[in-house]
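1. Mind looking at a prediction? Sequence and model below.
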Amino acid sequence: MLKIDCLVSGGVITNYKCSSKCKHCCYASSPEWPNDYMTPSMADEIFSILKSLGCHYVHIGGGEPLLQPDKIFAVLESAQRNNIDIEYIETNASWYRDEVSAKIILKELMKYGVHTLLISIDPYHNEYIPFWKVKALMAACSEVNMGVFPWLMDFWADLDAMDDRKPHSLDEYARFFGQNYLLELPRRYGLNLKGRALKTYKPMMKKQPFEQILKESKPCRLLSGIYHFHVDLYGNFIPQSCPGLSINLSEVSHGADPGKYRVLYSLESIGIGGLVELAIKEYDYKPKSEYAGKCDLCYDIRSYLVLERKLDLPDLQPAGHYKYI
């Protein structure tokens, strides 16, 4: 059985649709996603289960959760009903229009117990969002005593060196700061190389022979981790550090059937070797000669199952993660 008895800290993904299609996004959020948002009934179910598993606080993320501020209030109200505290809401500041309208939204958030915004500050987001919006949102937060968790202040000087009235591509940053700038970004950001981030940096990663990766196969224990998990608007429990894999939250809390979640169970019990065997024997997967590590091989198999074989597997949800990469 795939079962988790306790969860400590994590996040709730209210939507995958985003104003940006950032190259570092491990959740593959983008404007291409449907305009779905977590419903009040789903929020109640999720927060109730999280509370029963010992999780007393979460952060809210997306996508961009404040693209539809009118819909986030019902989610926050549900968190209050279930005695779940909100650590912070993640935002890229794209929704900022002017000080007056921003303050109205911020004050409303504070009524629901939200006291901190994590505001993205990095070159990846700056490809889509001019820096003036970040600065203005931070100023508005200060005006209403909303706390700010800047992620990351290490990049403030970099962004401030550019014209803050318009977005700037990563190529512009490379021309301004030197070609090594892009190579250093993952380390400086602390990047999780999954999802679109893996796609972005895969060409720069060292390749390993397929057989060598199999030889080093070990059970993937992160899949049952109790820290920094996420639950999305569809009720999918997403293991820490590994978007694109999922178990229905209500099932994982009671014990999910390994026969139903065969992809995830193969990885959790055997490792990448188990998934390779499953994919070759049952789905005619043909391995390449080399990959940029085990995670690249894993992602290649999962993408093949969803995009080429058109399989609707319960542990590879939502399918949009692969479609909108």
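-> That came through fine. Numbers count the residues shown, from 1 in each chain.
2. switch to C-alpha atoms for all contacts and neighbour counts from now on
-> OK.
3. What separation do you get for G244 and E87?
-> G244 sits 24 Å away from E87, going by CA to CA, to the nearest Å.
4. With neighbour numbers in mind, choose between the two.
-> G244 (24 against 19; other CA atoms under 10 Å).
5. mind listing what that one touches?
-> Under the criterion of CA atoms under 8 Å, 6 or more residues apart in numbering, the neighbours of G244 are Y27, G195, I238, L316, Q317, P318, A319, H321, Y322.
6. show me what contacts the second one?
-> When the contact criterion is CA under 8 Å, 6+ apart, the partners of G195 are C25, C26, Y27, A28, P243, G244, H321, I325.
7. ok so the fifth one is a helix residue?
-> No. The assignment for P243 (DSSP: H, G, I helix; E, B strand; the rest coil) gives coil, which keeps it out of a helix.
8. Hmm, K194 and it touching each other?
-> Yes. Between P243 and K194 there is a contact under CA atoms under 8 Å: 7.2 Å.
9. Quickly list what's touching both of the two.
-> Jointly contacting P243 and K194 under the rule CA under 8 Å, 6+ apart are C26, Y27.
10. more neighbours, the two?
-> Taking neighbours as other CA under 10 Å, P243 and K194 compare with K194 leading, 23 against 20.
11. mind listing the helices in the stretch 151-300 of the chain by residue range?
-> With DSSP state H, counting those that start in this stretch as the criterion, the stretch 151-300 of the chain has helices at 156-160, 170-177, 180-189, 195-201, 210-215, 249-254, 262-269, 272-283, 294-303.
12. Can you give me the buried ones in the first one?
-> Neighbour counts using 16 or more other CA atoms under 10 Å place L159 of helix 156-160 among the buried residues.
13. Below is an additional structure, to be compared with the one above:
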Amino acid sequence: MLRIKNLVSGGIITNYKCSSKCKHCSYSSSPKWPDDYMTPSMADEIFSILKSLGCDSVHIGGGEPLLKPDKLLGVLEAAQRNDIGIEYIETNASWYKDEASAKAVLKEIKGHGVNTLLISIDPYHNEYIPFWKVKALVRTCSETNMNVFPWLMDFWNDIDAMNDHIPHSLDEYAQLFGQDYPVKLLNRYGLNLKGRALKTYLPMMKKQPYKQILEESRPCKLLSGVYHFHVDLYGNFIPQSCPGFSIPLKELVNGADPDKYRIFNSLESTGIRGLVELAKEKFKYIPKNEYAGKCDLCYDIRNHLVLELGLDLPDLKPEGHYKYI
């Protein structure tokens, strides 16, 4: 059985819908996602389970959680009911309109036990969000005694070199700072190359022979990561650093059937070789000659199953991770 016995720290994905479609997003968030948001009842269920597994606090992210502040408050109330602390809420500042309305939102979430905002500060977000909004939100947080967790201040001067009233493409950054800027950005940010981030950087990655990848196959212990897990608005447990896979958290507590989640189980028990064998035997997958590593091969198989074959597989949820990349 696939089972989790304890968890240390992680995050809650309240929604996948976002005001941006950032090139570095490992969760493939974008404006195209359905307008779904975590319900208070789902939040209660999740927080209750997390508490039983020894997890006393989480961060909240998306998508953009503050697209719907009223819905967010319902999640925060559920956290309080279950004695779960909120370390911070992630935001891209796109929702900022003016000081008065921002102060009202910050006052509400402070009243629900939140003392810190993680504000995204990077060129990827700046492709969609003018920097003046980030600056204004940082200033408003200071005026309302809301702590700011800037992610990352290392990029402040880069972004501030541009006109802060309008967004700027990565091409503009490359023109200003050099054509290798996007590659350097990858390392400076410390990207998790999954989802749209993998798609963005795939053309720049060195290819490996397919057979070599299989020879190096090792079990992907996806469930062994008790740090930085996520649980989404549908109640899916998303393994550490590996979006696009999911098993309902409530099933993992009691033991999830590996036959039901055979895509996940093949990787967790055998590695990429196991998934390839399953895909070839059951789903008529035809491998290419080379890939940019095991994750590229894994995504190619998953895209084949979800997008090309249109299969409804319980461990490859939500489908939007593949559809809205």
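-> Looks like it came in fine. Everything numeric in this text was worked out from a predicted model, so none of it was measured.
14. coming back round to it: which pair of the contacts of G244 of structure 1 spans the longest distance?
-> I238 and Y322 (14.5 Å; CA to CA).
15. Just want to know which of those two has more residues nearby.
-> Higher neighbour count among I238 of structure 1 and Y322: I238, with 28 against 21, using other CA under 10 Å.
16. residue contacts, that one?
-> The neighbours of I238 of structure 1, taking CA under 8 Å, 6+ apart as the test, are F229, H230, V231, D232, G244, L245, S246, I247.
17. Just the ones of those in strands?
-> Among those, the residues falling in strands (DSSP state E) are F229, H230, V231, D232, I247.
18. Does the third one touch F237 like I think?
-> Read that as V231 of structure 1. Yes. Taking CA under 8 Å as the definition, V231 of structure 1 is a contact partner of F237 at 4.6 Å.
19. what touches both of the two?
-> Counting by CA under 8 Å, 6+ apart, the shared contacts of V231 of structure 1 and F237 are L249.
20. quick one: the strands in structure 1?
-> Under DSSP E, structure 1 gives strands at 9-13, 57-61, 85-91, 116-120, 147-151, 208-209, 227-232, 236-238, 247-248, 290-291.
21. Quick one: the ones you listed as a markdown table, columns for distance to L106 of structure 1 too.
-> Shown next, in a markdown table, are these (distance: least, CA to CA, whole Å):
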| stretch | distance to L106 of structure 1 |
| --- | --- |
| strand 9-13 | 19 |
| strand 57-61 | 15 |
| strand 85-91 | 11 |
| strand 116-120 | 9 |
| strand 147-151 | 10 |
| strand 208-209 | 48 |
| strand 227-232 | 23 |
| strand 236-238 | 28 |
| strand 247-248 | 32 |
| strand 290-291 | 46 |
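22. Of those strands, flag the one that's most buried.
-> Ranked by mean neighbour count, those are led by strand 236-238 with a mean of 26 (mean count of other CA atoms under 10 Å).
23. Following superposition onto structure 2, what is the mean distance for it?
-> Aligned to structure 2 and superposed, strand 236-238 of structure 1 gives a mean residue distance of 0.2 Å (mean CA distance after the TM-score superposition for structure 1).
24. That strand aligns to what range in structure 2?
-> Counting by TM-score structural alignment, strand 236-238 of structure 1 pairs with residues 236-238 of structure 2.
25. That stretch: how far from the chain's middle?
-> Between the centre of stretch 236-238 of structure 2 and the centre of its chain there are 11 Å (CA atoms, centre = their mean, to the nearest Å).
26. repeat for stretch 48-63 of structure 1
-> The chain centre lies 15 Å from the centre of stretch 48-63 of structure 1; the measure is CA atoms, centre = their mean.
27. now do stretch 282-297 of structure 1
-> Using CA atoms, centre = their mean, the offset of stretch 282-297 of structure 1 from its chain centre is 23 Å.
28. For it, give me every contacting residue.
-> By CA under 8 Å, 6+ apart, stretch 282-297 of structure 1 touches 194, 198, 202, 205-210, 213, 272, 279-280, 301, 304-305, 309.
29. Now the buried members of the residues you listed.
-> By 16+ other CA under 10 Å, the contacts of stretch 282-297 of structure 1 give K194, L198, K202, F210, I213, I272, A279, I301, Y304, L305 as buried.
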